[in-house]
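Peer 1: below are the sequence and a predicted model; questions follow.
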Amino acid sequence: MFETRPRPANAQTPADLRAWLAELAARGELAVARENVSLIDELAAVAKCVEREKAVLFPRPSGHDIPVVVNLFTQRSWVADALGVSEAELLPHFLAAASDPLPCVEVTSAAAQEVVHTQVDLLKQLPIPKHNELDSGPYITAGLLISRNPVTGVQNVSIHRCQISGPDRIGVLLLPRHTLAYYRMAEQAGQGLEIAIVIGVHPALLLASQAIAALDEDEMDIAGALLGRPVEVVKCKTNSVRVPASAEIVVEGRILPKVREPEGPFGEFPQYYGPRAAREVIQVDAVTHRRHPIFHTIVGGSFEHLVLGGVPREATLLQHLKRSFPNVLDVRLTRGGTCRYHLVVKIDKVSEGEPKNIIMGAFGGHYDIKQVVVVDKDVDISSADEIEWAIATRFQADRDMVVVAGAQGSKLDPSTTDGISAKLGLDATAPLSDDPLAFRRIHVKGEEDVKLAEVLVKDPNAAFARIVAQVS
């Protein structure tokens, strides 16, 4: 399962989390908070205040020796930068990595295991924050939960909300995806599922964990392809799970069979609270980390939460649509639609009726998709104003709207009935017309060639004063 093959590393890609933080700092995009910011609410409050602009490093939060970093993924451009590609290349690069993964390489020693705790007290040993006001307590939110198929040994990497329920006990929400499939296999055999929660990794590993991959496709191999070099992994100290050797922190344990305990509420990506319910339970067996680790956290429902989940879904949906509609140019899951529910599709329109087919194809691409807007190639789908303009000037509700009732949606959408949702499609493309001016956008000639530094004076106040003096 672990092998190498030659592939050039991307020299522009930071080596690990620390290298990425150093790059953000050099660009002036990493803020550092004062010491002793409280892990309970205050850290998340500070992070939210600057989430559109900066990552934040918190030294000694609540007096803890381990610093906490947050806001690593609040902009799509940062995701691209961390992978050493342009923002325009981000989705094609992700798709190429998913289609041609690079297997991991196993090593025997690792920075992630420089310090080993077998007597575990999570809240004393790790600076785990509480984020949203009504969260049930501290949560690990940026941890890669790595599990192994109990039969084949193939690993899965995903992110789950992990509630600290005791010194060595974690409540975990398992949605109906691959981790849950592996757990049910182990539970039916009367065994716990060996897992590790990995905290503090290169952004590529976090991004790969969100890939919509098939069962028994190891997302860590996708991360290797994103990086252009194999991810080095090491065997855990107390189980058979392999974890990234360069990780900051690793929590080793087992999801216990036939055990359920209360978990939640927790602030989720739709900006509502996921409810309290009986969930699966992790028994922690060990904590390992670097000598001076950094703890990464994601505030529930923050931009970081949205962007991290959005980019891999965009890539998968783009690939899905282009199979049937080659003239699909790009897609975007909007932040206002929680980077999950609202999709915008840019097309080079060739025939009437096609946008409606694309809308229906998008609904089939992922059950989370609730609204699809199809626009022409002249629309900037990263701009909410541009999308609204297209709807305002190219859409008529009685002609261009598609509604599907009673479809499967997201159970985290509080407006659904146990996940049963209506779907809405809007064809905001211009009708094909022989009149060249019918839907041609206005344009000021030369606008794109203007060099403002050559046209505008550097001291406008002084210039204004001179003009006033001349005319008075």
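Peer 2: In hand now; what should we look at? Numbers count the residues shown, from 1 in each chain.
Peer 1: every contact and neighbour count from this point should use C-alpha atoms.
Peer 2: Noted.
Peer 1: now do the strands in the stretch 251-400 of the chain.
Peer 2: Listed in chain order, the strands of the stretch 251-400 of the chain (DSSP state E, counting those that start in this stretch) span 266-267, 273-274, 277-289, 295-296, 328-333, 342-347, 371-376.
Peer 1: for P101, which of those is the nearest?
Peer 2: Counting by Cα to Cα, P101 lies closest to strand 328-333 out of these; the figure is 22.8 Å.
Peer 1: give me the contact list for the closest one.
Peer 2: 310-311, 314, 317-318, 321-322, 339-348, 377, 381-382 (Cα atoms under 8 Å, 6 or more residues apart in numbering).
Peer 1: before we move on, back to that, looking at the strands of the stretch 251-400 of the chain, which is nearest to N156?
Peer 2: Nearest of the strands of the stretch 251-400 of the chain to N156, taken as Cα to Cα: strand 277-289 at 16.5 Å.
Peer 1: any buried residues in that closest one, and which?
Peer 2: Of the residues in strand 277-289, those buried by neighbour count under the rule 16 or more other Cα atoms under 10 Å are R279, E280, V281, I282, Q283, V284, D285, A286, V287, T288, H289.
Peer 1: for that strand, name the packing helices and strands.
Peer 2: The elements that strand 277-289 packs onto, with contact taken as 3 or more Cα pairs under 8 Å, 6 or more residues apart in numbering; DSSP states H and E, are strand 115-117, strand 169-172, strand 249-263.
Peer 1: related to what we said a few turns ago, now the buried residues of strand 277-289 as a markdown table including distance to S246?
Peer 2: What follows is those, written out as a markdown table (distance: Cα to Cα, whole Å):
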| residue | distance to S246 |
| --- | --- |
| R279 | 31 |
| E280 | 28 |
| V281 | 27 |
| I282 | 23 |
| Q283 | 24 |
| V284 | 21 |
| D285 | 20 |
| A286 | 17 |
| V287 | 15 |
| T288 | 12 |
| H289 | 10 |
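Peer 1: which of the residues you listed lies closest to I369?
Peer 2: Nearest member of these to I369, counting by Cα to Cα, is R279, at 25.8 Å.
Peer 1: put this beside the first:
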Amino acid sequence: MNENGFRDFLNDLEDAGQLKHIKKPVDCRQLSSLGDQVNEATIFENIIDYPGWRVATALVSTRKRLAIAMGCPENRVAFEFESKSTRPIKPISVKSAPCQEIVMEGDNVDLTTIPLPMMHLFDGGPYISGTFAISNDPEHGSNVGCYRLMYRTPNETGIDLVSPSDMRFYYQRALDKGEPLPIAIAVGVHPLDMLAASYKAPIDIDELALAGGLRGQALEMVKCKSLDLEVPADAEMILEGELLPIGWTADEGPFGEFSQISGDVKWNPVFRIKCITHRRDPIFYMLQMPWENDWLAAPVTEAAGLQALRIASVQPVDIRAPVGSCGYWSLIASIKKRPGEGKNAVAALLSVAEVKFVIVTDEDIDIYDPDELDWAIAFRVQANQDAIILEGARAKHIDPSVKSWLLGKGGLPTTAKLGIDATIPEGVPKILYRRIKNYGRDRFKLEDFE
């Protein structure tokens, strides 16, 4: 069995003093509120009315814990992700797996036997927030993504499939034929697997091999009990079923989005579950919104930005997807600039997924210091020359400013994007940006006069 599974990560957190155990009885309706208050990753050991189940949450709600998952310093997470993503390792198949120790099929399928939490005040129902969703297309092969599920009935959920994605594309192809799309949902996988699943990879890239590259070893996969799909053997729980061929017709939401906003009701497909399998002593993973989602989004966005810069022949120094924009909508980068590359870098970063705001600086600017960024924008930017606006670019529904409610069922929104080239302008001597340095600072020490 792999040594980089979900439970191995829990052990890593324990060893780092980052895992808390709560043994007092907890109701499912209390889980999210308590998870929002903890400082450490937490396992609730005693869930009322769900004997044998535990619930883990806040596993990657800080950059520090994400760095533990990646096995690197906090400021190298994006670079480590980028490096490992270039060395994919194909998954391997196994005959048996812990995720299938308990099997519920047919009429025995019952989501109410799982401790599904009520997460936010205005949510449309209990949610499964941390998923690893696997689908397959006859032409394009397997795909993995992360899509939340809202409880509807004991064997049905809603699924958030409004944004552009490969699985949405697969579903549309099946829908055009009047056919359901078989999918399998794994819950309780290593955070590196979820990073691979959320990476905006080209459709011909195997996210399972990417996850293997991030782990440094092949994922072990086992065949589903009711579908011709394979799932991670070391997962905690698997939901097997199909997206019904009804299109975007069922209400789903509201939900507390990773945008830190309580979202609106959406029209989405329905996921009908044929089989549930899980470990004998399962741990349900409640991905705590918004911070776990935001910190998982940041290195994926940053790594995509690094790749975009390199493709544009721009040498990056550092990059940051601020958590204030949810690790998703903004990118700030410093570069080793050659003439014209400030604008090239802005254009490259604006091409990343739904990133809508970009700042590019020279390497002398600390992009983690907001005062440094303000200084660069104040003295290196002319608005009519260094601000770039792109209209009609791809957007995401949960950004209220795109007014997605005007689009109707299944409509895809667009947005305007803004980039600021805050590098030293061409033609301006660098000496004009020489910083103040006090006379004798290197020779005169305050402690000598105290």
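Peer 2: It's in. This one's a predicted model, so the numbers in the text were calculated from it and none came from an experiment.
Peer 1: just to revisit the earlier point, most tightly surrounded among the helices and strands packed on strand 277-289 of structure 1?
Peer 2: When neighbours are counted by mean count of other Cα atoms under 10 Å, the highest per-stretch mean among those falls to strand 169-172, a mean of 24.
Peer 1: equivalent range in structure 2 for the helix or strand just after that one?
Peer 2: Helices and strands here follow DSSP states H and E; after strand 169-172 of structure 1, the next one along the chain is helix 178-188. Aligning helix 178-188 of structure 1 against structure 2 (TM-score structural alignment) gives residues 166-176.
Peer 1: what of stretch 128-137 of structure 1?
Peer 2: With TM-score structural alignment applied, stretch 128-137 of structure 1 matches the range 116-125 in structure 2.
Peer 1: which positions within that stretch qualify as buried?
Peer 2: Result for stretch 116-125 of structure 2 [16+ other Cα under 10 Å]: buried residues L116, P117, M118, M119, H120, D123, G124, G125.
Peer 1: before we move on, what about stretch 13-20 of structure 1?
Peer 2: Of the residues in stretch 13-20 of structure 1, those buried under the neighbour-count criterion (16+ other Cα under 10 Å) are T13, P14, D16, L17, R18, W20.
Peer 1: now for those: which two are most distant?
Peer 2: Every pair in the buried residues of stretch 13-20 of structure 1 was compared (Cα to Cα); the two farthest apart turn out to be T13 and R18, at 12.1 Å.
Peer 1: what does Q371 of structure 1 correspond to in structure 2?
Peer 2: Matched to structure 2 by TM-score structural alignment, Q371 of structure 1 sits across from F357.
Peer 1: sorry, back to before: just the buried residues of the contacts of strand 328-333 of structure 1.
Peer 2: Among the contacts of strand 328-333 of structure 1, those scoring as buried are 310-311, 314, 317-318, 321, 339-347, 377, 381 (criterion: 16+ other Cα under 10 Å).
Peer 1: R54 of structure 2 is in contact with T42, isn't it?
Peer 2: No - counting by Cα atoms under 8 Å, R54 of structure 2 does not reach T42; the two are 10.4 Å apart.
Peer 1: and those two? which has more neighbours close in?
Peer 2: Each of R54 of structure 2 and T42 has its neighbours counted (other Cα atoms under 10 Å); T42 has more, 22 against 18.
Peer 1: ok, the more buried one - contacts?
Peer 2: T42 of structure 2 neighbours (Cα under 8 Å, 6+ apart): L19, K20, H21, I22, G35, A56, T57, A58, L59.
Peer 1: again, only this time at 7 Å
Peer 2: Taking Cα atoms under 7 Å, 6 or more residues apart in numbering as the criterion, T42 of structure 2 is in contact with L19, K20, H21, A56, T57, A58.
Peer 1: what about A321 of structure 2, distance to A298 of structure 2?
Peer 2: A321 of structure 2 is 5 Å from A298 of structure 2, where distance means Cα to Cα, to the nearest Å.
Peer 1: what touches both of those two?
Peer 2: Shared contacts of A321 of structure 2 and A298 (Cα under 7 Å, 6+ apart): G327, Y328.
Peer 1: which ones are touching V373 of structure 1?
Peer 2: Contacts here follow Cα under 7 Å, 6+ apart; on that basis V373 of structure 1 touches L343, V344, V345, G425, L426, D427, A428.
Peer 1: and the third one, what pairs with it in structure 2?
Peer 2: Right, V345 of structure 1. Counting by TM-score structural alignment, V345 of structure 1 corresponds to A333 in structure 2.
Peer 1: could you do the fourth one as well?
Peer 2: Pairing criterion TM-score structural alignment: the partner of G425 of structure 1 within structure 2 is identified as G419.
Peer 1: quick check: its match touching I388?
Peer 2: Yes - here G419 of structure 2 reaches I388: they are 5.0 Å apart, a contact under Cα atoms under 7 Å.
Peer 1: the more surrounded of the two?
Peer 2: In terms of neighbours (other Cα under 10 Å), G419 is the more surrounded of G419 of structure 2 and I388; the figures are 25 against 18.
Peer 1: compute the number of surrounding residues for the residue lying closest to the more buried one once chain neighbours are set aside.
Peer 2: Leaving aside its chain neighbours, G419 of structure 2 sits nearest to V358 (4.5 Å; criterion: Cα to Cα, 6 or more residues apart in numbering). The local packing count at V358 of structure 2 equals 25, with neighbours defined by other Cα under 10 Å.
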